[in-house]
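*Asks:* just to be clear, the model below is a prediction. Sequence and coordinates:
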Amino acid sequence: MALLIGSLGTLPAHAAQTQVAAQEKGNEVVAATEGRAAATATVDEGAAASLSATDMETAPSTSDLYRINGKYLKGVITDAGGVITSPLHWDARDWAKAGAVVGITSGLFLADRSIRDFAQSNQNSVANGLAKVGNAFGDPLYAPAMVGSFYLYGVFGDDMKARRTSLLALESYAISSVLTGGIKNLSGRHRPETGDGPMTFDGPAWKVKNGSFVSGHTSNAFAIATVFANEYADNRYVPPIAYGLATLTAFARVYDNKHWASDVFFGGALGYFTGKAILSFHKKDNDPLLGRLTIAPQVTKEMTGLTVGYNF
């Protein structure tokens, strides 16, 4: 349905006299006063109203963040560049956060062996079940599939917020995965399951043989969870559930002896801040009027002006 809110313009000179006229034509009411302005209100069940077919075709329909198309994919590449070059634009507060992450990660390097030994010495059936859930949430096969299913819900359920959130989460996931893969190639850290110590690194390599640092599952989980937690911050249940599942993924990777504690902490931070960056890039897109409000010129024998329309 389209609601034509109104038209504002100027009447020709021969009509520049005080007049008040109202005439009902179907569902349209026209009123003119002082010969200088006119307002038209129309409700059109056919979603066309007073705008012509050409006007409706050229008016923007929805943001690129509501559908997967070429512009969306191009935007992902642009945002990836923005994330990679973001340190060039950091202020003192950003550097303080980065320093805190590096400091905690360095501290965990010293505690990695003890944390691994504790996790492997305290295995039980309940923790095993929780670990399975955590691994699934961060799995590179299951995670995008779950987000993609939510996107389809948004498409078929005509839920624009669900579509937007899903596409932002997929973007955050994709960029975080690229960054994680790059760090894995540079570090070449041995996984705890190999029996090697936490300080065993192979260094840069084109093909990853030992990719413990950083945890891809954990970065995936937090990249997705951060977007959902922020987009649905008005729902008190979503943020704790989203971050809870992501934390469960971090637990699972240490519990299953796939990663050191420092791997999952840095991976979680990487995913979290990637999600935050993507959200900051698209703050202006989070507008309920976007794609619904249209403004078009209107020229008739009686007046010239602008027509404001709203689709709902």
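*Replies:* Done, it's in. All of these numbers come straight from a predicted model, not from anything done at the bench. Residues are numbered from 1 along each chain as shown.
*Asks:* from here on, just use CA atoms for contacts and neighbour counts.
*Replies:* Will do.
*Asks:* what's next to the stretch of helix or strand T78 belongs to, contact-wise?
*Replies:* Following DSSP states H and E, one finds T78 within helix 70-84. Residues outside helix 70-84 that contact it (C-alpha atoms under 8 Å, 6 or more residues apart in numbering) are 64-65, 171, 175, 274, 277-278, 281.
*Asks:* putting a second one here so we can go through both:
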Amino acid sequence: MQRVLLFFFLVFVGFAQSQDLHTDVTETRWDMFKYDIGNVFLGMGHAYSRPLHWQGDQWADFGVTMVGTGVAYFFDDPTSEYFREIREDIPEVLRDFGFEYGSPSNNYMITGAVYLTGLAIKDEKLRRTGVLLISSASAGGLLQHFLKSAIGRARPLSGKTKDTFNPLWSGGKDFHAFPSGHAILALTNAHAIAKQFKSPWIKGGIYTLGAIPSVSRLWEGKHWLSDIVFSAVVSIFIVESIDRYLDTKYDKKYNDNSKKISWNLNFGPGQIGIVARF
């Protein structure tokens, strides 16, 4: 636990120091705080309302997501068996990191620290980053909590098959497999933080760290591969939709001249995954 928090403390201290400080801003911190908190909730509402405004391309992306989740579903049994078998071979530090990074309490401790640092030094870009992190994690967290209970899919460790469902809030925690809360929280953080940097190597490192909690849910027997695939796409969608909304609320942008990230589902003989092109 302490090592995880120390790691993120060092990352965010370095990130905060890289911002342009604007200490001559006349707006009070209380006014900034009220404005930012309003954007947290409005950003969540924006993300939830996006399906009502989808056009052809967006519905096509949704179709690809469903197809990708369906393909992953066919690999659920062998991937679950493989990862659970190698659990004891995984270094304890990775197992601890996978659990701690994706837990809600640690997530809000980290994202809250980012925002409060930006508020303290009156740095708009860092404040906006904190708003993006908090609103994305909150939107994803509420959505996954609703879906877990509504769908009621059995976890691998329950001893039941991947086809076992106990929907509509009638099952216990053994029926909270779909989607993965740890994966959504970790990947929303990773995607939001990676947007701050231009270097593909830094981005790749951040996404790798964000992927560890997702993979950890496989070796812990908490989730199936299809749960993780769906969670990853949902995380990217939420961050991107809220970030576009925040473009209209803050003057500071992220790396305006940097290349956009292209996300693709990749399928082939014996492989399945999500590919990011920087």
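*Replies:* Structure's in. What do you need? All values derive from a computational prediction rather than experimental measurement.
*Asks:* returning to what we had before: now which of the contacts of helix 70-84 of structure 1 would you call buried?
*Replies:* Those of these that meet the buried threshold are 64-65, 171, 175, 274, 277-278, by 16 or more other C-alpha atoms under 10 Å.
*Asks:* and the very next helix or strand once past the helix holding T78 of structure 1, what does it pack against?
*Replies:* Once the chain leaves helix 70-84 of structure 1, the next helix or strand it forms, by DSSP H and E, is helix 92-121. Counting contacts by 3 or more C-alpha pairs under 8 Å, 6 or more residues apart in numbering; DSSP states H and E, helix 92-121 of structure 1 packs against helix 238-255, helix 261-281.
*Asks:* those helices: which one's closest to L4 of structure 1?
*Replies:* helix 261-281 (31.8 Å; C-alpha to C-alpha).
*Asks:* which residue range of structure 2 does the very next helix or strand once past the closest one align onto?
*Replies:* Remark: after helix 261-281 of structure 1, the chain's next helix or strand is strand 293-299, criterion DSSP H and E. Aligned by TM-score structural alignment, strand 293-299 of structure 1 falls on no residue of structure 2.
*Asks:* also stretch 136-153 of structure 1?
*Replies:* Using TM-score structural alignment, stretch 136-153 of structure 1 lines up with residues 100-117 of structure 2.
*Asks:* what sits up against the matching stretch?
*Replies:* Residues from elsewhere that reach stretch 100-117 of structure 2 (C-alpha under 8 Å, 6+ apart): 1, 4-5, 8-9, 12, 16, 126-131, 133-134, 181-183, 185-186, 213.
*Asks:* repeat the analysis, applying 7 Å as the threshold.
*Replies:* For stretch 100-117 of structure 2, the surrounding residues in contact (C-alpha atoms under 7 Å, 6 or more residues apart in numbering) are 1, 12, 126-127, 130-131, 133-134, 182-183, 185-186, 213.
*Asks:* just the closest of these to K148 of structure 2, please.
*Replies:* H182 (12.4 Å).
*Asks:* contacting residues around that closest one?
*Replies:* Contacts of H182 of structure 2 by C-alpha under 7 Å, 6+ apart are 102-103, 213-214.
*Asks:* tabulate those residues (JSON lines), appending neighbour count and distance to T164 of structure 2.
*Replies:* Below are the contacts of H182 of structure 2 laid out as JSON lines (neighbours: other C-alpha atoms under 10 Å; distance: C-alpha to C-alpha, whole Å):
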{"residue": "G102", "neighbour count": "25", "distance to T164 of structure 2": "25"}
{"residue": "S103", "neighbour count": "17", "distance to T164 of structure 2": "26"}
{"residue": "P213", "neighbour count": "28", "distance to T164 of structure 2": "24"}
{"residue": "S214", "neighbour count": "28", "distance to T164 of structure 2": "21"}
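*Asks:* now do the equivalent of F265 of structure 1 over in structure 2 against V40 of structure 2, distance only.
*Replies:* Under the alignment (TM-score structural alignment), F265 of structure 1 maps onto V229 of structure 2. Separation of V229 of structure 2 from V40 of structure 2 (C-alpha to C-alpha, to the nearest Å) stands at 26 Å.
*Asks:* so between the two, which is more surrounded?
*Replies:* Neighbour count, other C-alpha atoms under 10 Å: between V229 of structure 2 and V40, V229 has more, with 26 against 23.
*Asks:* grab the nearest non-local neighbour of that one.
*Replies:* In space, and not counting its chain neighbours, V229 of structure 2 is closest to T69: 6.0 Å by C-alpha to C-alpha, 6 or more residues apart in numbering.
*Asks:* any idea how far the one you found lies from F230 of structure 2?
*Replies:* The value you get for T69 of structure 2 to F230 of structure 2, if C-alpha to C-alpha is used, is 6 Å.
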